[in-house]
Each structure stands twice: as C-alpha cells, then as structure tokens.
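*Asks:* okay, sequence plus prediction incoming.
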Amino acid sequence: MQMYEAVNVLGEALQPCSKRPMTGFFRDGSCNTCWEDSGSHTVCALMTAEFLAWSKYVGNDLSTPRPEYGFAGLKPGDRWCLCAARFADAALEGCAPKVMLASTHRDALREVSLAVLKEHAAQSK
C-alpha cells in the first residue's frame, strides 16, 4: 500500500492525530490514507459523548472495547481518525465532533467541504 502525500486540509504538512489511542488507517497515529482506504479515515476528530452515542446508534460503535482487535474503545476527549463520510453525516445531523484541521488529511475534502470542517474546527493545543 502506498500512502498518499501527507498534506492537511490547510495545504501544510499533516500533523499527528493521536498515538494514545493509536489511530489512523495505518495505525501510525496520523490520518494518512491511500487508495486501499475505502473508508477515507482522514478526519482527525475530538470525540464527544454526543458523537459516540450517535455513531453507535447508526451502527458504528466506537465506544465499546473490542479486545480481540486490540481496541480499547473511545471516550470523550480522545482524538480519532474518522471516515470523512461519517463525519459529513454527523455534521448534517448536528452532532459532529470538533476537528483538528492540521491533522485532517486533504483527501477528506472529497467528502466534506473545507467550510464545514472549519465550522467544526477545534482550537489547537
């Protein structure tokens, strides 16, 4: 698998999203992507209780631990590389989490506009 160029939605070098928990399609801590990443795990999002409940409701349970996959489950405050389409759906439903723009891969723009991402931008720490 060949990774796409690591550029964020602002046109700068892609910054890491999270190593605790370890995230990303490549499980390298960044929202890097490639052709094989059919879900486009490119939006670095700051989890909220509201989003996690919504995601579980629509069939993508991110909060329940799955030890057989080495997945501890997410909790509010965790950063995670979300599928761009899932983020877009959550934004339409009014429950999108905050986004770390510097850590969101530019490939996310295929599914969600920069304006929507900026509307949900978190303050960088």
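*Replies:* All right, it came through fine. Residues are numbered from 1 along each chain as shown.
*Asks:* going by C-alpha atoms from here, please, whenever you check contacts or count neighbours.
*Replies:* Will do.
*Asks:* centroid-wise, who is the farthest residue in the protein?
*Replies:* No residue in the chain sits farther from the centre than residue 68, which is 22.0 Å out by C-alpha atoms, centre = their mean.
*Asks:* measure it to residue 20 for me?
*Replies:* Separation of residue 68 from residue 20 (C-alpha to C-alpha, to the nearest Å) stands at 18 Å.
*Asks:* and the comparison structure, right after this:
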Amino acid sequence: MKARNVLGTELAVCGRDPETGFYRDGCCNTGPEDRGNHTVCAIVTAEFLAFSKSKGNDLTSAVPAFGFPGLKPGDRWCLCAGRWEEARLADAAPTVDLEATHEGALSVTSLEALKDHGLQSTH
C-alpha cells in the first residue's frame, strides 16, 4: 500500500538533493523506528534553520558520518512534525509541500495549520 499525504492522496517525493526522509528515500515516510515523526516536507528558511539551531538541532552543519551534508535555505527536508509545530507557534515555520507531507504529521499538527503554510506543489 502506498503512503498517503495529508490531503489523502499518494505521498509525493519531498527531496533528493540532499536525499531526505527518515529512510533517506526522498520521501517523508515514517514507521515504528521513526521516533521523531519526520513527516513534514518543508522548504527550509534561514529563520527556521536558526530556530532549530537555537533548540539544539543544528541542521546547517554537515555530519559526514551520517551522510548529512548540512542544509541551506531553499533545501527541501523532512522535518519532525513536533519541531515544525514548535516553529509554527514561534512564527518561524517554513513553507510546507502538502503533497509530500505524510499523513502521520496530523497526529501532531492540524491540516489547517499545514495549509496555512502550504505551497501549491509542482508535482
């Protein structure tokens, strides 16, 4: 069965450069191993990256041991739904690709909140 997005349709690819997703498959798929619920496909901004770093998660620094190149504004990345929601409440949430955001994000945030930050996908 294909994974579904927050709109109830087939989950689209979030990003391949860099390769994103908990499973590094380009999609915001999730499963029992994904304790962080990496389900929100975001186009990261400098503001969000600074916010995440201030919370102890520096997404801008490369971690070669894990094949992580570090992110820059404009990169597409599967974020933890909880961190995205935290950023939203602090007015620092990045734009979301709804077609590439896994329905699992709805256990943490609302569809309305995601739509408020959504973009029209080009998939």
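*Replies:* Looks like it came in fine. Here the structure is a predicted model, which means the values were calculated and not measured.
*Asks:* map the residue farthest from the centre of the first structure onto the second structure.
*Replies:* In the second structure, the residue matched to residue 68 of the first structure (TM-score structural alignment) is residue 65.
*Asks:* can you give me the strands in the first structure?
*Replies:* Per DSSP state E, the first structure carries strands over the ranges 41-46, 79-83, 98-99.
*Asks:* mind checking which of the ones you listed is nearest residue 56 of the first structure?
*Replies:* Comparison of those against residue 56 of the first structure by C-alpha to C-alpha identifies strand 79-83 as nearest, at 13.5 Å.
*Asks:* any idea how far residue 66 of the second structure is from the equivalent of residue 91 of the first structure over in the second structure?
*Replies:* Using TM-score structural alignment, the equivalent of residue 91 of the first structure in the second structure is residue 88. Distance, residue 88 of the second structure to residue 66 of the second structure, by C-alpha to C-alpha: 28 Å.
*Asks:* same question, residue 58 of the second structure
*Replies:* Distance from residue 58 of the second structure to residue 66 of the second structure, by C-alpha to C-alpha: 14 Å.
*Asks:* ok, residue 16 of the second structure next?
*Replies:* On the measure of C-alpha to C-alpha, residue 16 of the second structure and residue 66 of the second structure end up 16 Å apart.
*Asks:* neighbour count for the two, which is higher?
*Replies:* residue 16 (15 against 7; other C-alpha atoms under 10 Å).
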